[in-house]
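Visitor: I'd like to go over a predicted model; first the sequence, then the structure.
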Amino acid sequence: MTALLRITPQLLTLAALMAMVTLFFPGFLKIEFVDGRLVGPVMDILKRGAPVGLLAVGMTLVIATRGIDLSVGTVVAITGAVTAWAITNGYGLGGALVLALAAGAVAGIWNGCLVAIAGIQPIVATLILMTSGRGIAQLVTEGRILTFSHDGLAFFGSGDLLGIPVPALIWLATAIGVTLLMRRTALGLLVEAVGVNRAASALAGVNATVLLIAVYVASGLCAALAGIIATADIRGADANNAGLWLELDAILAVVIGGNSLLGGRFSIAAALLGALIIQTIDTGILLAGFPSEYNLVIKAALVLVILVLQSPNLAGHWYALRRTFGRQPAATTATAKGAKQ
C-alpha cells in the first residue's frame, strides 16, 4: 500500500497525459488484434519506450548510491555495434548476445572502478566513457552502418510474444527481476545505505566498493539490453546515432519518478512510470500533429510542468503564499483579537 501511494503522483500524471493526447487524437487508446499481434499507439509506447525503460532501471540503482552514469547512451552504441559485428562474422545469435552483454558488463566495471576505487566523481568518471565510447563503437563498425539479416536477432527488436511486443516484455521482465532482487533481499537496503552515507555504511560492515561496482555493472547490462533491442529493431548498428542523448532521458525518467539525485531511497516502478511519461509525451506530440521544430520545446515545457507539480516543496510554498496574501489561520486570528482586548 505504501509503495502504491508513493507512485500515485506518477500514475495520475500518466493518466492526465493520456487523456490530453486522446483529446487531440481520439484513437489513442484503441488497441486492435491484427495478424496475431496487438497494435495501437499504446502498444507502440510500450515498445518504443523499452530502451529508456531499461536504462532507467540501471540509472535508478546508480543514482540511489548518489552517483550518475552519463555513459549509458554510448554503451548502447557500443553493444549495438558488437551485436551486429558478431552476427555478421558468424558468431550466431547466442554468441552475439553473450558478447554484447559482456561489453556492457566491462563498461560497467570500468565506470565502477573509476568511481569506487580511483575515487573519481561519478559525473566525471562516466563522462570519460561517454566521450570516448562512440569512437570505440566506430572502430567496431569500421566507421559505417553495419547491417545484417538475421530473423532470430530481429525478433528482439520487432517480434512479438502472445501478441505483445518483445521489447516491452524484456524491459518489464528486467524491471520485475531487479525489483524482486532489491526488495526480497538485503541488497536494496544496502544500496540505499551507501547512497545516504558511504562512510557510515562502510563502518557498519557494508562493502561499499564492491556494491558501487555492482550497480555500475547493472547499469551497463541494462544499457547492453537496450543496445541489443535498438540494433535488432533497425537490423543494423549506427555508431553515430544509436543511443544518442538517451542518458538524459534516462536521468529525467528517474527524476520524474520522484527519485532523489542525492541518493538513498529509490523506486524502480516510479522510474519506469517516468520513462512511460516521457515516451507518452513524445508519441502524443507526434500524433497531435505539431511541427517537428517545436517538439523538443513542447516536451521540455510539459516536463517542466510535471516536475513543478510533483515538487515536494510546492505544498509548503502554497501554504506560505496563502499566509502572506490570503486569510490568516484561525488560531492566528484569535490571538490577534485577544491582543486587542
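Guide: Happy to help now that I have it.
Visitor: use CA for all of it now, contacts and neighbours both
Guide: Will do.
Visitor: List the residues that contact Leu302.
Guide: By Cα atoms under 8 Å, 6 or more residues apart in numbering, Leu302 lies in contact with Ile281.
Visitor: whoops, Ala100 was the one
Guide: Thr79, Gly80, Val82, Thr83, Ala224, Ile228.
Visitor: Confirm it sits in a helix?
Guide: Yes. Per DSSP: H, G, I helix; E, B strand; the rest coil, Ala100 lies within a helix segment.
Visitor: can you pull out the helices in the stretch 151-300 of the chain?
Guide: Shown for the stretch 151-300 of the chain, the helices assigned by DSSP state H, counting those that start in this stretch span residues 151-158, 166-183, 187-196, 198-203, 208-234, 246-256, 268-288, 295-310.
Visitor: Would you mark the buried spots in the second one?
Guide: By that I understand helix 166-183. Within helix 166-183, the residues scored as buried using 16 or more other Cα atoms under 10 Å are Val166, Pro167, Ala168, Leu169, Ile170, Trp171, Leu172, Thr174, Ala175, Val178, Thr179, Met182.
Visitor: Also compute the angle for that helix relative to helix 268-288, please.
Guide: Helix 166-183 and helix 268-288 meet at an angle of 160 degrees, taking axes from the mean of the first three to the mean of the last three Cα atoms, to 10 degrees as the criterion.
Visitor: now for helix 166-183, which elements pack on it?
Guide: helix 41-48, helix 50-64, helix 151-158, helix 187-196, helix 268-288 (3 or more Cα pairs under 8 Å, 6 or more residues apart in numbering; DSSP states H and E).
Visitor: this is the comparison structure:
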Amino acid sequence: MIATITKHRLFWPAAILVVLLVTNVFFSGGFFKIEFRDGHLYGSIIDILRASAPLGLVALGMTLVIATGGIDLSVGAVVAIAGAIACLRISKLDDQNAVTGVLLAVGLALLLSLALGVWNGFLVATVGIQPIIATLILMVAGRGLAQLITDGQIITINSSPYKMIGAGYWLALPLSVIVAVGVAVIAAIIVRRSALGLLLESVGGNAEASRLAGIKSRWLILIVYVFAGLCAGIAGLMISSNVSSADGNNAGLLIELDAILAVVIGGTSLSGGRFSIAGTILGAVIIKTLDITIYTVGIPPEVTLLFKAVVVVVLCLAQAPKFREKFQRRRPPAPTAPQAQQKVEVTA
C-alpha cells in the first residue's frame, strides 16, 4: 500500500510541500492561522494561494504547450503587454471606476493576448519554426512592445473595479484564486473528459505517427498556444491590478522560467506526451511556498536563488524513477524466509 502511494507522480511534490509548510511553523508560530475579518479570509496560507494564482495560470497554459512537444518563452512578455494595455486604457477614462470602461479595457487586453497566442501558434504550426525560436521572438519583441505601450514609464491607476481582479474577494476567498481554480477545472474537464487530452499526448509523443493516423496536429498546436496566451493575459491582469499599475519592464519578468519549473515539478514530461494539470498547479504552489519559506527562515538574499535551486534539484531527483531505482539497488535486499532459515542452519 505504501509502495503504491510513493510511486504516484504527485506523492513527492506533495511531500515537499508539506515539509515546506511545516518548516514555516518553527519560524512563525501563527503560520497556519486563518482569520475571518470583514467577510474575508486572511492568513499566510491565503497569501500563498493568492501569490500562486498568476503563476498557476501561466503554468497551466505552458503545460498544454509542453504536452505537444513545444515550449512558450513569451508568456512573461504577454503578461506585461496585457497589464500595460489594460492600465493604459483605464488611465484614459474620465471615470476609472466605471465598470463598463474597465470591462472594455480587460476585454481589449485579453483579445490582444489571444492574438499573440495565434501569432506563436502560426509560427510553430504553419511556418514550421522551432517553438523555442518562435516564442523567443515574441519574448524579446513583446517586452519592447510593453515598454512602448507604457512609454517606458510605470502607469498608475486608481480603479476599484479593476483592483478586484487581483486583490478583490468573493465568497470570502481571493477572486484571483477562484478564477485560477475555475480555469484549471474547466481545462481539466475538457482535456480529460474528451479525446482532446489523448490527442495532445499523441501529438507530443510522436507527431509523425499522429499525422499518419489522421490527427490534425496543426490545429491542436495552434489551440494550445492560443490557450497559453489567454492564460498569460489573465495572469497579467491579476498582477497589474494587484498593484494598480503596469510596468512594461518588470511585470512578468522570468515568470516563464517559474512556469516551466512548475510544470516539471508536477510530473509533465518536457519531451512531450504525458502531462498533469493537477501536478502543475501543485508545482506552482510549491514554488510560491518556497519563496515565502525563504523569507520566513531568513535566508540571506545573496544565497536565495542557490537555496531554491537545491530544493528543486532534490525534488526532481526524488521524482525521477531511474534515480530511485539506482538508490534502491545499492541497498541489499532483505532475505526471504527460506533464505533466512537456510542461513541459520548453516550457522548452526
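Guide: Yes, it's here. These numbers come from a predicted model, not from an experiment.
Visitor: TM value for the aligned chains?
Guide: Superposed pair, TM-score by TM-score structural alignment, normalised by the length of structure 1: 0.92. Supporting alignment: 330 aligned residues with a Cα RMSD of 2.1 Å.
Visitor: Would you mind finding the match for Leu315 of structure 2 in structure 1?
Guide: In structure 1, Leu315 of structure 2 lines up with Ile306, judged by TM-score structural alignment.
Visitor: Please name the residues that touch that match.
Guide: By Cα under 8 Å, 6+ apart, the residues touching Ile306 of structure 1 are Thr13, Ile256.
Visitor: State the span of structure 1 onto which stretch 282-296 of structure 2 is aligned.
Guide: So stretch 282-296 of structure 2 sits over residues 273-287 in structure 1, by TM-score structural alignment.
Visitor: just stretch 61-69 of structure 2 next, same as before
Guide: Counting by TM-score structural alignment, stretch 61-69 of structure 2 falls onto residues 58-66 of structure 1.
Visitor: Surely Ala240 of structure 1 and Gly133 touch.
Guide: Ala isn't right for residue 240 of structure 1; it's Asn. No. Judged on Cα atoms under 8 Å, Asn240 of structure 1 makes no contact with Gly133 at a distance of 10.4 Å.
Visitor: Could you name every residue contacting both of the two?
Guide: Ala77.
Visitor: So between the two, which is more surrounded?
Guide: Per other Cα atoms under 10 Å, whichever of Asn240 of structure 1 and Gly133 has more neighbours is Gly133, with 22 against 16.
Visitor: which position in structure 2 aligns with the more buried one?
Guide: In structure 2, the residue paired with Gly133 of structure 1 according to TM-score structural alignment is Gly142.
Visitor: Contacts for the helix or strand harbouring its match, please.
Guide: Taking DSSP states H and E as the definition, Gly142 of structure 2 sits inside helix 131-150. Applying Cα under 8 Å, 6+ apart, the contact partners of helix 131-150 of structure 2 are 70-78, 80-81, 84-85, 88, 120, 123-124, 153, 246-249.
Visitor: go on, stretch 242-251 of structure 1?
Guide: 52-53, 55-56, 59, 69-77, 80, 227, 230, 275, 278.
Visitor: now do stretch 25-35 of structure 2
Guide: For stretch 25-35 of structure 2, contacts defined as Cα under 8 Å, 6+ apart pick out Asn24, Leu41, Tyr42, Gly43, Ser44, Ile45, Ile46, Thr296, Val297.
Visitor: how about the residues you listed, which pair is most distant?
Guide: Greatest spatial distance in the contacts of stretch 25-35 of structure 2: Leu41 and Val297, 24.2 Å, computed using Cα to Cα.
Visitor: Which one of those two is surrounded by more residues?
Guide: A side-by-side neighbour count of Leu41 of structure 2 and Val297, using other Cα under 10 Å, places Leu41 first with 17 against 14.
Visitor: what packs against the helix or strand where Glu345 of structure 2 lies?
Guide: Per DSSP H and E: Glu345 of structure 2 is located in helix 337-347. On a contact count with 3+ Cα pairs under 8 Å, 6+ apart, helix 337-347 of structure 2 meets no helix or strand.
Visitor: Which residues are in contact with Val106 of structure 2?
Guide: Applying Cα under 8 Å, 6+ apart, we find Val106 of structure 2 in contact with Ala86, Leu237.
Visitor: repeat that for 6 Å
Guide: If you count contacts by Cα atoms under 6 Å, 6 or more residues apart in numbering, Val106 of structure 2 has them with Ala86.
Visitor: before we move on, back to that, buried residues in the match of stretch 282-296 of structure 2?
Guide: Within stretch 273-287 of structure 1, the residues scored as buried using 16+ other Cα under 10 Å are 273-285, 287.
Visitor: circling back: which members of the contacts of helix 131-150 of structure 2 are positioned in helices?
Guide: Val75, Gly76, Ala77, Val78, Ala80, Ile81, Ala84, Ile85, Leu88, Asn120 (DSSP state H).
Visitor: would TSV of the residues you listed with distance to His8 of structure 2 and neighbour count be doable?
Guide: Below are these laid out as TSV (distance: Cα to Cα, whole Å; neighbours: other Cα atoms under 10 Å):
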residue	distance to His8 of structure 2	neighbour count
Val75	30	37
Gly76	31	29
Ala77	35	33
Val78	34	35
Ala80	36	33
Ile81	38	36
Ala84	41	30
Ile85	43	24
Leu88	46	20
Asn120	34	29
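Visitor: so what corresponds to Ala235 of structure 2 in structure 1?
Guide: So, by TM-score structural alignment, Ala235 of structure 2 is matched to Ala226.
Visitor: surely its match meets Ala50?
Guide: No. Counting by Cα atoms under 6 Å, Ala226 of structure 1 stays clear of Ala50, with 7.1 Å between them.
Visitor: Using the three-state scheme, assign Ala96 of structure 1.
Guide: Classification of Ala96 of structure 1 using three-state DSSP returns helix.
Visitor: what's around it, how many residues?
Guide: Neighbourhood size, Ala96 of structure 1 [other Cα under 10 Å]: 24.
Visitor: mind checking the SS state of the aligned partner of Asn158 of structure 2 in structure 1?
Guide: The alignment partner of Asn158 of structure 2 in structure 1, by TM-score structural alignment, is Ser149. Applying three-state DSSP to Ser149 of structure 1 yields a three-state assignment of coil.
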